[in-house]
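A.B. asks: got a predicted model here, sequence first, then my questions.
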Amino acid sequence: MKKQLVLFAILFSQCGYAQKNTNTGPSWSPDEQLIGFSSDRDGDFEIYSIAKDGTNLLKLTDNNVEDHYPVWSPDMSKIVYTSVRDGNYDLYIMNSDGSNSKRLTDHEANDGGSYVSWHPDGSNFLFNSKRDGRYQIYRYDIKDGKQTNISKSDYNDNFGEYSPDGKQIVFSSDEPGKSEIYMMDSNGNNRTRITDEEVKNNLFPTWSPDQKSIVYQHRPGFRDIDLIVLNLETKERIDISQSPSGVYYFYPRWSPKSDKILFSSSMDGSPHIYYKKLSSNEVVQLTFDE
């Protein structure tokens, strides 16, 4: 994760962007009223929330280390996020107002470093871990803290997300020698490749609420990172970013009500948080340089 953030900073600087602050890793609240994200606007990366109309910015963590990738529980009472406050990347949980933060994972290898994905019933969530020598997708059970390797593969498997019905997991894997999108059952069986493209990386897949499509981060060239919507039934691909070379789109998140896609982008120079209304193609910017 830290290496990825450094790479993004290098990409922005090579394009001549004067970064005032970086806002990244956004996620929707289950009721679609709030967006969580991380920002270094106060010097280091902390967790913030903001209303979907861009008002009521709240700082939820406050320390001198990096905090990233906030994700609300289905009942909105908790937020799980990644932090390096104890030396390497681990997962933490806090109340939705930022209080009562508690460490969940404690391993010498990196745990987290990306979004977790809550099961729809709130009983567990998926997370990335490198504790087996490569990145794998694990399940964390809320009741007893049990942590189970779900992907159990010989490849780097990342960014696992439960389907809206909780029966399948979409994820990214480097099994073919580059990152492509895969799908498997929630128990790790029936691993199936979804994308097969002549690009360097396809990453961060996320489901549409009707489970018929996914959106993912697609990198066709060094100076381009786009967002692709893939219809899983027809295989139709739509580039919803349609950006000029040198503009980057990261971390797509489909809205719970299905009508928007949230993302981070460099379209305004520094990386900021936006969402796109799918019915009108209107892009709404939520964060700005300070």
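C.D. replies: Structure received.
A.B. asks: okay, CA-based contacts and neighbour counts for the rest of this
C.D. replies: Noted.
A.B. asks: just the helices in this protein please.
C.D. replies: All helices of the chain, identified by DSSP state H, fall at 2-14.
A.B. asks: ok, the residue lying closest to residue 169 once chain neighbours are set aside - contacts?
C.D. replies: Residue nearest to residue 169 in three dimensions, not counting chain neighbours: residue 162, with 4.6 Å by CA to CA, 6 or more residues apart in numbering. With contact taken as CA atoms under 8 Å, 6 or more residues apart in numbering, residue 162 is in contact with 117-120, 126, 168-170, 186.
A.B. asks: residue 218 too?
C.D. replies: 199, 201-203, 225-228.
A.B. asks: and the residues you listed, which are buried?
C.D. replies: Buried subset of the contacts of residue 218 (neighbour count, 16 or more other CA atoms under 10 Å): 201-203, 225-228.
A.B. asks: in a markdown table: these, plus distance to residue 33.
C.D. replies: Shown next, in a markdown table, are the buried ones among the contacts of residue 218 (distance: CA to CA, whole Å):
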| residue | distance to residue 33 |
| --- | --- |
| 201 | 31 |
| 202 | 29 |
| 203 | 26 |
| 225 | 27 |
| 226 | 26 |
| 227 | 23 |
| 228 | 25 |
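A.B. asks: here's the one I want to compare it with:
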Amino acid sequence: MTEKRTIRAEDLYLLKSVADPQLAHNGVDCVFIETVMLEEENKYSSHLYYINVTEKSKPVQWTFGESRNHSPRWSPDGQSVAFVSDRSGKGQIYVLAVNGGEARQLTKCPNGATNPVWSPDGTKIAFNAALKNGESLSTNISEEKKDKRPVPLEVDKMKYKSDAYGFWQGNFNQVAVIDVRTGEAQLLTSGEHDYQLQSWSPDGKHITVTADLSEDKDQSFGSDVYLIHAETKETKKLTGSTGYFGNATWSPNGRYVGMLGHESEYKNATLAKIWIYDMETEKFNCLTRDSDLLIGDYAIGDFQQGAVTPGILWGEDNHSFYFLATDHGNTVVYYGSLDGELYPALLDNQHVYGLSTGGKVDQAVVAISKPNHPGDLFLLKVTTGEMEQLTQVNEEFLQEVVLAGAEPIEFNSSDHWDLHGWIMKPVNFKDGDKVPLVLEIHGGPHAMYANSYFHEFQCLASQGYAVLYINPRGSHGYGQQFVDAVRGDYGGKDYEDIMDAVDYALANFDFIDVDRLGVTGGSYGGFMTNWIIGHTNRFKAAVTQRSISNWISFYGVSDIGYYFTDWQINSGLNDIETLWRHSPLAYVDEMETPLLILHSEKDFRCPIEQAEQLFIALKDRKKTAKFIRFPEANHELSRSGKPNLRISRLNYITGWFNDYLK
């Protein structure tokens, strides 16, 4: 038998991500997306695959080439699939017949089209399109401007840039409807507002959308659910402008609209809940008001591509539904009902990052990942709890490599809060070994490490490192009080939680070498890495990624700075003293740990000037530091950046720790 090898950063080129399962109404046909990284072309390629969940035959590939094909959605009769493809340049809506033939392009929008939603009778598809005022839904290449000279960017609003989309180019996200047979399209919305398409009512009369229609959008952070009449365009607001609502889905009889949302009681730390609007009584009610359960998938990772979190998925009885929830280091499938029933339908140590029921209550297709399993699709028999694996997309790869397992740990903080995390032993660990430890800290801070595959952790474990990662206060998955506890206390109890975790690991795992500790994290995790090395010298090496170092400048340069600073630090520019006290840069004189700084040039969430300030301050004080700048990359580099840059990033991390901890 051939000995298995350890994993490498470059193995991202070999791994396949399977996501967004969509089960047809017949409960048999399932289409999903498989994504790979193309090394030579240095890009991603995604394709539609089909599987019969009853026969459990080998998946059949439905689209081909080097393009990205995603967002597959079944027609009501199950004979066609609408999807988005960039094969013609920008992403457009295509329709593929199940019985074969070429996919037919439906839209030709100047800036692309997304989010296809079928009408109940299957004759039309609603979709989203980004348009400038007065711009048509169709484009003629000969009419496009040929002058490519740079032009000034005029800015008159605060929300003029975003990490995801760059600088605002004057486009507004509109909802349109296209006739599947004739290709005739018309706008359903217009004006200087962004609308996000949600779902179509079962009688075909209304389309639900979400939007913020307030006048002062710079100071507005809500989202309301609206009904738009598909013919008259008459609009009705279902929610009361009290918070952030979305993921609207209809019960089969059209009486109820279920949605996810919250009333922003704790700003962006507020738990998402399930809300029901009764179309007959016109009453709006929160079903999970008294529950500390977080609705949705808030697990963090660095591998899956194109994962989709659905809203509530109704059963045919118009009374029951399924949904995903984030709970204590797992994402799980829950059953709920209009009577307020809530109980887990699939509760295990795993990350469920995809869910589709086809409108049934007896079975579901779920996408599941675990620390040593990148991800596959499974058929869940809800009544019996049986699980049958449908795909094995990485089976050949997994036969060649050895992956590290993750051992859960639970302990009490110094002030007696329950804390939870994991420790990975190095791959090929032998009893008696003394090994270095790398502490990993997640971003957010309102996110959650989970029982999920993390390529970065596996790369470190393959290099001989133990890996420690926990969910300190501020993390999702442990209730409202826990997630809210970090606000106004950055560098306080959250820092103590992380140090308590290190103390726990050293006290309980004698294979860790106390003199060879490293620390790394990104975004909030980068902030905390900077904070740690400014408050203790117990770590011998550190890698800070897409970090925050100075809250004073962050206020004005981040795409979210002016409100995120207020929400998280509980301070604005009127209180420079507080902002500086929470800034790692204020403690640069105490930083003695060799620091590698990784940052993306086009990171608008934590702009690169945050890294520049820290690097110059360290070098000016003759401290050991190195600065790596990643071109053409944003805040999402580690998750969806250019393949070669993702590989380089991983190798820089392991290389730095190898230099200082080996």
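C.D. replies: Great, that's in hand. Here the structure is a predicted model, which means the values were calculated and not measured.
A.B. asks: just give the TM-score of the two.
C.D. replies: Aligned and superposed, the two chains score 0.73 in TM-score terms (TM-score structural alignment, normalised by the length of structure 1); 268 aligned residues with a CA RMSD of 3.9 Å.
A.B. asks: and residue 408 of structure 2, that one's in a strand?
C.D. replies: Yes - the assignment for residue 408 of structure 2 is a strand, going by DSSP: H, G, I helix; E, B strand; the rest coil.
A.B. asks: and it, what's its match in structure 1?
C.D. replies: Mapped onto structure 1 by TM-score structural alignment, residue 408 of structure 2 lines up with nothing.
A.B. asks: show me what contacts residue 408 of structure 2?
C.D. replies: 420-423.
A.B. asks: need the residues you listed in JSON lines (columns: neighbour count and secondary structure).
C.D. replies: Below are the contacts of residue 408 of structure 2 laid out as JSON lines (neighbours: other CA atoms under 10 Å; DSSP: H, G, I helix; E, B strand; the rest coil):
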{"residue": "420", "neighbour count": "20", "secondary structure": "strand"}
{"residue": "421", "neighbour count": "22", "secondary structure": "strand"}
{"residue": "422", "neighbour count": "21", "secondary structure": "strand"}
{"residue": "423", "neighbour count": "21", "secondary structure": "strand"}
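A.B. asks: going by distance to residue 412 of structure 2, which of those residues wins?
C.D. replies: Nearest to residue 412 of structure 2 among the contacts of residue 408 of structure 2: residue 420, at 8.7 Å, using CA to CA.
A.B. asks: for the closest one, which non-adjacent residue is spatially closest?
C.D. replies: Using CA to CA, 6+ apart, the closest residue to residue 420 of structure 2 is residue 410 (4.6 Å).
A.B. asks: how many neighbours does that neighbour have?
C.D. replies: 13 (other CA atoms under 10 Å).
A.B. asks: could you check how far it is from residue 470 of structure 2?
C.D. replies: 9 Å (CA to CA, to the nearest Å).
A.B. asks: quick one: common contacting residues for these two?
C.D. replies: 419-421.
A.B. asks: adding distance to residue 397 of structure 2, write those residues out as JSON lines.
C.D. replies: Formatted as JSON lines, those follow (distance: CA to CA, whole Å):
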{"residue": "419", "distance to residue 397 of structure 2": "34"}
{"residue": "420", "distance to residue 397 of structure 2": "31"}
{"residue": "421", "distance to residue 397 of structure 2": "27"}
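A.B. asks: between the residues you listed, which sits nearest residue 34 of structure 2?
C.D. replies: Nearest to residue 34 of structure 2 among those, with distances taken as CA to CA, is residue 421, at 29.9 Å.
A.B. asks: all strands of the stretch 51-200 of structure 2, in order?
C.D. replies: 60-61, 69-74, 80-85, 92-97, 104-105, 113-118, 124-131, 161-162, 166-167, 172-179, 185-187, 195-200 (DSSP state E, counting those that start in this stretch).
A.B. asks: quick one, which of the ones you listed is nearest to residue 396 of structure 2?
C.D. replies: Here strand 60-61 is closest among these (CA to CA), at 17.4 Å.
A.B. asks: how much does the closest one stray from structure 1?
C.D. replies: By mean CA distance after the TM-score superposition for structure 1, the fitted strand 60-61 of structure 2 averages 1.5 Å away from its aligned residues in structure 1.
A.B. asks: structure 1: matching residues for that strand?
C.D. replies: Against structure 1, strand 60-61 of structure 2 falls on residues 58-59 (TM-score structural alignment).
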